[in-house]
Every structure is written in C-alpha cells, then in structure tokens.
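Q: Sequence isn't available, so here's the structure alone:
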C-alpha cells in the first residue's frame, strides 16, 4: 500500500454544504462529506486535490472518502443501539465493494461482513475480519465455498433445499452443530428496478414461505445443523419505508412458527436496501429514519406475537459505501451533432461503471478543475468502449468542457468497482482512500501484463520463424 500526502493545498477552502444546511446547490447534495473547493477552484475530497490525484495516480480513478464511509457505519451502528432494546448487529453487504481496505474499515467500526462468494469470504478473512462476524449468502454456493465457510467458522445463510441437504450431509456425525440461517422470500415488492427486486415470490433467492413447515421439520431432525436465524431481503435502492414495516411483521410470524418446531431461532436479519441520492430529485429516508422504523416495527411485531426480541441484524451496502466514492475521468474528444446532441468522451465508461448500461442508472457530474464555472451546456458523457450504449450520463449539465478537464462522477462507491470488467481489454482503474490530506492506494491500476496473466496459448499457435 502506498500512502502519500495530497498534492495541492488545503488552504483557502470553501466548504460545500450538505442537506442539513440552507439552500445548497443540487450537486452539493451528492458529494462526499469532506468535499471542498480549494483556492485553485479545484474539488478537494478528504483534504486531497482531485485533479492532483489524477496527475499522481492516473485516470479513471476511484476516490474513496474514508470519513464519509466511517460516518455512515457509525450512523447505522449507533441508531440500532438507540432504537432497539435488545442486541443488534450491522453487517456490511460487501458485494457493493469488496476489497481488503473496505472490509477492514467496516470491521474496525464494529460491523460484520455479508459475503456472497468464496472470493469475498477469502478477502474478508485476509482483511482480518472475525469469522464469527461473517455471513455467507448465495443461491448456488459451490461445495468448495461451503467447505471453506465451514472451516472458517462463519455463519451460512441457506438459500434452498439442495444446499440444505448438502450441508446436512457435510455435517453428519460432526461434534459441533453448524450455525445456519434460512433465507426466505417474503413476497414483498418495491418500486425499484426489476433486477434489484429480490423480495417478491418470483425470485431466484430463498425458500418459498409455503415450504416453511417442511423446512423447519427437516432441520429439527439434523443433529449437525443449528438454525440460529431467519433472513429476508426485499431489494435495493428503496426509498419506501412501508415495505420494511411489512417485512418485520412477516418475519416475526416466521419466527413464531419456528419456535413451534423447537428451533432455537435467536437472530432476525431484515436485509438492507436503503437507497441513496444519485440525483437532486432523489429523496431517500435518512439512515436514522430507516433504522427507527425497522426497530419499532420488529418490537411491535414481537409484542403482538408474544415472542422474545431476537438479535436484530441489518445488511446495508449501497447506503454505506455509495456516497463515499467518486470516479475521476479525463475528458478527451468531443462530437457535436448540430441540433441533436454533443458527446463529450472520457477515458473510462462501462468497464468501470456498468450500471448505466445495465440498470439505466442516472448520475451527476462536476468539472473538478473548474468548480466555480457556470454550467452552460447539456452534453452526453460517452465512455471510450466500442459499444453504442456506453454512455455514462445521457444529460450532464456542465460548464463548457475541453480536453484534459477532470470530470468527476459522484456516488460511484456501490457496484462500480465490484462490477468492473476488462471489456475491450481495458485495464481496471486504481482506487485511492483519502483522509485528512493523505491519499493511500488501495487498488493498483491493472496493466496490460495483468490482462494476459491468465491467458494460455498452445505452442502450435505460436508464430514460428520462416527460414
């Protein structure tokens, strides 16, 4: 890991207010907590001049603000302690961005880690996370992944009959029972993209609620399995609170039914899904409000069902990491189509942020080296890939741009690096963690050599000298 002082200056900075202050401009809602404009009229995050970071580390560049990430972790953790009268645990849904540094930060704030593959499990373990705070999810875990999870001592969230029967076989005759949770499909739909709705019955995830009695009965007969909890998740990028209230009631009913089968259910994992603000029109609940509603709903449901309060677990991902990161690009070519559109191209695109082409996601951007310039143009920000749909932002309201300007796209912490690819054999970007004027490299930029590292070519295909 490389740690260097930020290039640039911390003096003469103008703080960019957040929604708690009066009349912020639209973009000020969307930047990390430490965002400032310095005396050079540059965007500064974590005390680091963003254009200077690009000169030092190259672009595209993920810039992760440590203070914003830690603040969100603490807001979740402290709100659960405030509103829930029994034990609680916040688990970071690391599929949003799983790497050593991010896992280590979440764990240092007292959070567990939600993992969905052997690779994410291995990364969390290498980051020093306590295995007892790791929860393995997934609808088709391999035998190797299950064996690694058992050996490491993490909790396995069982998704289906095949997995449940496999675990029963793997643990048969073992001295200590394996702690598992069950993922169930609650049949609750939310107003979000079809691909990120996971709570409705027509989903690849989880047991059907109609199978509950037979599932509970099967587990009660397995000496090698100990069902300690129930899990459900209703989707992602959700602004509504009512579905979470409904989920609490449904899950506590399941909890009550489990007790009838003698299962020692003591944990209830209500998933995550709280959305973030990607544009000025987005209006998600605050972390505080979301947690309060969850806690009050679970307490009310437990009182109605006359069951003891379980350990309450939540799995936020996007709302922890999404707003903590921006992506810095360097602007290159432009194409003006009179009366139609102007395309402004950047040196990245769908390989470092596939969400616009995959989910039709909308982002906002600023020109980081001319923060006070008036926004006079509406342009399309085009990626560099050989794909017509590689458009980062369809309508970006910006100052008049020129080559070598630094474009910063905001709120790129969730599902950007984690879904990044080598499409067109483009190396994946570097990432830096910024905090109090120091920039630390947490992901090295891939090289062309990295791209062919796993390639194999049969000897008969190698070119031979003609002579």
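A: That came through, no problem. Nothing here was measured: the structure is a model prediction, and the numbers come from that model.
Q: rest of the way, CA atoms for contacts and neighbours
A: Noted.
Q: now stretch 316-327: how far from the chain's centre is it?
A: How far stretch 316-327 lies from its chain's middle: 6 Å, per CA atoms, centre = their mean, to the nearest Å.
Q: Stretch 51-62 too?
A: On CA atoms, centre = their mean, the centre of stretch 51-62 falls 22 Å from the chain's centre.
Q: can you check stretch 412-428 too?
A: Computed by CA atoms, centre = their mean, the chain-centroid distance of stretch 412-428 equals 14 Å.
Q: What is the end-to-end distance of that stretch?
A: Separation of the first and last residues of stretch 412-428 by CA to CA, to the nearest Å is 14 Å.
Q: for stretch 60-71, same thing?
A: Taking CA to CA, the first and last residues of stretch 60-71 lie 26 Å apart.
Q: tell me which residues of that stretch are tucked away?
A: For stretch 60-71, burial by neighbour count (16 or more other CA atoms under 10 Å) applies to 60, 61, 62, 63, 64, 65, 66, 67, 68, 69, 70.
Q: take a look at this one as well, against the first:
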C-alpha cells in the first residue's frame, strides 16, 4: 500500500491540516507492510502498540529528575491505556503503577508489579479496594475524612501491616474540584493520623490539578512541601509529595497548531459542525513530557526564593508523579479500514469498520485532530487534494470519527486503511463500546528493534 499523509510528505491543502510530528518508529511500521496483513488477519479495526516508546519516555523523565538532583518516583497512570504491555514494562523497569479499582490493582500485581510500587488514587474507594491495597503495601491517596476513617478501620480489623497514606489536598485555585480536602479537613486528617498511631504511615500529600500550566502546579507543589514540614512537627513521616499527572504531549508543531486554530471554522466540518477552540486538547505544547517536568522543577513557586527542585532537596521530600499520556507519547496508533465512500458536495464521506468510541475525544465535545495517514490499496489511486470526513459503522447520525474534512493527497477508496497516529494516550480506551455487538479493537504489540521486519503479538490483558 502507498502511504499518504506521512510526515515529510505533506498534502497540498485547501483546508486546515494538523500533521503529526515525525515518528520514525511509526513510519517504519507503516512502511513495512505489516499493517495490511494485520487488518486482513484481525478482520476489523485494531490498535498497534510500540513499547520502546514507553521505555524512552520513562527514561527521559527519570533523567530529568536526576539532572535536577531530585529524588523521585514515576507511577504510570493505568487509566490512560488498559494494555498489559505497559504494566509489563513497569515491572521490568522498576516503575510504579497508579490504579483506581480492584481490577486495575489485580492486573498490575498479576503482571509483576510489586504492591509497594502501586499508588491507589480515585475518590471514595470501596472496602475491597482499601483492604487489598493495605495488604499489598500500596500507597493510598486518601481523598476525604470518611475515607481516612475507613482505612484506619480496615487496619484495625485485622490487616497485619500499617496503611501507607498520602493526604490529598484540594487545590485553592480550583475550589470546586471534587477531589481533595480543604485546609480544615487536612488539619483534622493529620490529627487523626497522629491518633491512629502505628495503624498508619502518613507519608505525605498529593493533589489532583486540572490543566497543564506549569506555574500553578509549581505553586501547589511548594504548598505540599510546606505541609510536609508542618506534619513532621506532629510526629508524622511526611517525606513525599505527589503532583499527579498533567505533563502535556505535543502532537504537532507550534506553527501547524496556531495556523489550524486561526483557520478552522464550521465550514471545514461535515454538516457544518462547530467546535470551540477551548474544547480542543492543546495539541502543541512548548514544553512537553520530560521537558515539562524539567520546566516544573526549575520553576520558582510564588512567595518562594527557590525553585521547586531546591525546595524538594532542602526539605528532604521525594517527588512522586503519575503521568499517563506523557508516558504513552508516540507509543501506538489506531487502524481502520474504509468500507464505504459517499460523494458529498465538495468532499467525501468515508465509513470505516469501527466506531468513534475508539477515539475518545468525543467524550469532551471535541475530536481527535491529528491527521490520519491514508494507506492506499492501489498505487494508482488518483493524486491531488481529496477532502473527506470519516464516519463510523453504526446507526447513529452523530457517530463520526472525524467531522473535519481532511484534505487527503489521494482519493480514498473502499479497502484503503486509515491510521490515526499517536493514539495510545487515552484515545484507545476511555470510551470504547461493543455497540451493535461490534468487537472492541484488539491491541497488537509490535517489536521492530534490530529486525529487518517488525514482528507482533496480541497484548496479554487479562480481560
């Protein structure tokens, strides 16, 4: 198949485009012929996963911590992708996993991650989850006073080890967040931890902060360091803080992103659909992934004369983080086969063999914007500019993968493949559904290291 839309060979657009950043690993898979074979063998849409990218992203984050002289530990936010291969990577590389359910916790343990390398987040955790977390020695981010009471009760009712805790702080700048405790509740929680004695190990504080701005995260990290110092006066251990996730990913370059935002309007979408620019994920970030972590560590919190890194070192506080999307940057893509083509005025409407729920931005009144690659079945497909929107194989009028009219450089035909790049972070799993009894797209782990041709296996997710 001929690959169209790959980096380095941009189309001649008459409509806004958003090309993905070049990724040699993905491009090597696309050029190998493997995608066509997998589409035939699996008989429907599928995701392919690139575990080497996960390792590289983890190594980069660890290097950022080391270069700043900061003690830190990285937990992978499992909610970002259900595939077992990421947990296998964490077990092999000594990273942790952030879980929020009994199922996620069991999956992590079953694939080799030690209990003490798990952090349990999420609100209002159930009894079964708390009991399992305590027994396995996992760190628990306590979100409320009643949850703290439930943890203490779990220990007192026969668990043989103390509960390891972080107390989650309600961000002052996001007072309506449903996550975390306010100042009065935190003070009460610390007192209850003191009263609980050996039943708990209060190891520090955490927060859940929406958005990707560096300064608010730096300010809140400094506040948590101050809370650790106050907690130590009470006799609590308080030696760690967790800043959660929030490390952005850049899917495209700055110029492409700004041009797209400036040009796009309702006329560029099927049925005149309109989107607010504010609802789009920020598909470009000046500092992304490990570079965003470096920027955070170098930032100077408001009211402090030191950087975040210096505050952590001087106070002897370890930095914990729970990235998901940032660890999965360029770690996979999603493949659909075109099974129908309709001509509309000035563009085509493609129907593929899957649903929009395989790309989860629709959950946020948005859509996944990076341009898909067109793998033409026939090398003689007409070249030019061929705008097309992409619909799904269901009976719902609104089931559209891409409302935008994408200017493909070849005419899409039935049997061609569409490959949406860089979808491993949240796109594959947040909204998937077997509507119409359609099978969920399987995940394929691709190994292309030092091989003339990639090899593959199905992911080993338990469910």
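A: Received it, and whenever you're ready, just let me know what you need. This one's a predicted model, so the numbers in the text were calculated from it and none came from an experiment.
Q: Let me see the TM-score of these two.
A: A TM-score of 0.80 describes the superposed chains when it is computed by TM-score structural alignment, normalised by the length of structure 2; 409 aligned residues with a CA RMSD of 3.2 Å.
Q: Sort out for me which of the buried residues of stretch 60-71 of structure 1 are in helices.
A: With DSSP state H as the criterion, helices contain 66, 67, 68, 69, 70 from among the buried residues of stretch 60-71 of structure 1.
Q: if I pick the residue nearest the centre of structure 2, what's in contact with it?
A: Taking CA atoms, centre = their mean as the criterion, residue 325 is the residue nearest the geometric centre of structure 2, at 2.4 Å. Contacts for residue 325 of structure 2 (CA atoms under 8 Å, 6 or more residues apart in numbering) come out as 80, 247, 248, 249, 424, 425, 426.
Q: so which of these would you say is closest to residue 139 of structure 2?
A: residue 80 (19.4 Å; CA to CA).
Q: What does that closest one correspond to in structure 1?
A: Residue correspondence to structure 1 (TM-score structural alignment): residue 80 of structure 2 is matched to residue 96.
Q: again with residue 292 of structure 2
A: Using TM-score structural alignment, residue 292 of structure 2 sits opposite residue 290 in structure 1.
Q: Closest one to residue 352 of structure 1 out of the buried residues of stretch 60-71 of structure 1, please.
A: Relative to residue 352 of structure 1, the closest of the buried residues of stretch 60-71 of structure 1 is residue 60; by CA to CA it sits at 8.1 Å.
Q: how much space between the closest one and residue 361 of structure 1?
A: Using CA to CA, residue 60 of structure 1 is found at 19 Å from residue 361 of structure 1.
Q: Also residue 132 of structure 1?
A: For residue 132 of structure 1, the distance to residue 361 of structure 1 equals 35 Å [CA to CA].
Q: Check residue 254 of structure 1 too.
A: Using CA to CA, one gets 35 Å for the distance from residue 254 of structure 1 to residue 361 of structure 1.
Q: More neighbours: the two, which one.
A: Neighbours were counted for residue 254 of structure 1 and for residue 361 using other CA atoms under 10 Å; residue 254 has more, 19 against 14.
Q: if I line the two up, what does residue 314 of structure 1 land on in structure 2?
A: In structure 2, residue 314 of structure 1 lands on residue 321 (TM-score structural alignment).
Q: Residue 161 of structure 1 too?
A: In structure 2, residue 161 of structure 1 lands on residue 145 (TM-score structural alignment).
Q: so what's its match closest to, chain neighbours aside?
A: Closest residue in space to residue 145 of structure 2, ignoring its immediate chain neighbours: residue 189 at 6.3 Å, by CA to CA, 6 or more residues apart in numbering.
Q: just the helices in the stretch 1-150 of structure 2 please.
A: For the stretch 1-150 of structure 2, the helices defined by DSSP state H, counting those that start in this stretch occupy 24-30, 34-42, 51-68, 84-93, 102-110, 127-136, 145-156.
Q: closest to residue 75 of structure 2 out of those?
A: With CA to CA as the measure, helix 84-93 is the member of those nearest residue 75 of structure 2 (8.3 Å).
Q: what's the neighbour count on the residue lying closest to residue 7 of structure 2 once chain neighbours are set aside?
A: Leaving aside its sequence neighbours, residue 7 of structure 2 sits nearest to residue 22 (CA to CA, 6+ apart; 5.2 Å). Other residues lying near residue 22 of structure 2 total 15 when counted by other CA under 10 Å.
Q: Repeat that for residue 165 of structure 1.
A: Counted with other CA under 10 Å, the neighbours of residue 165 of structure 1 add up to 13.
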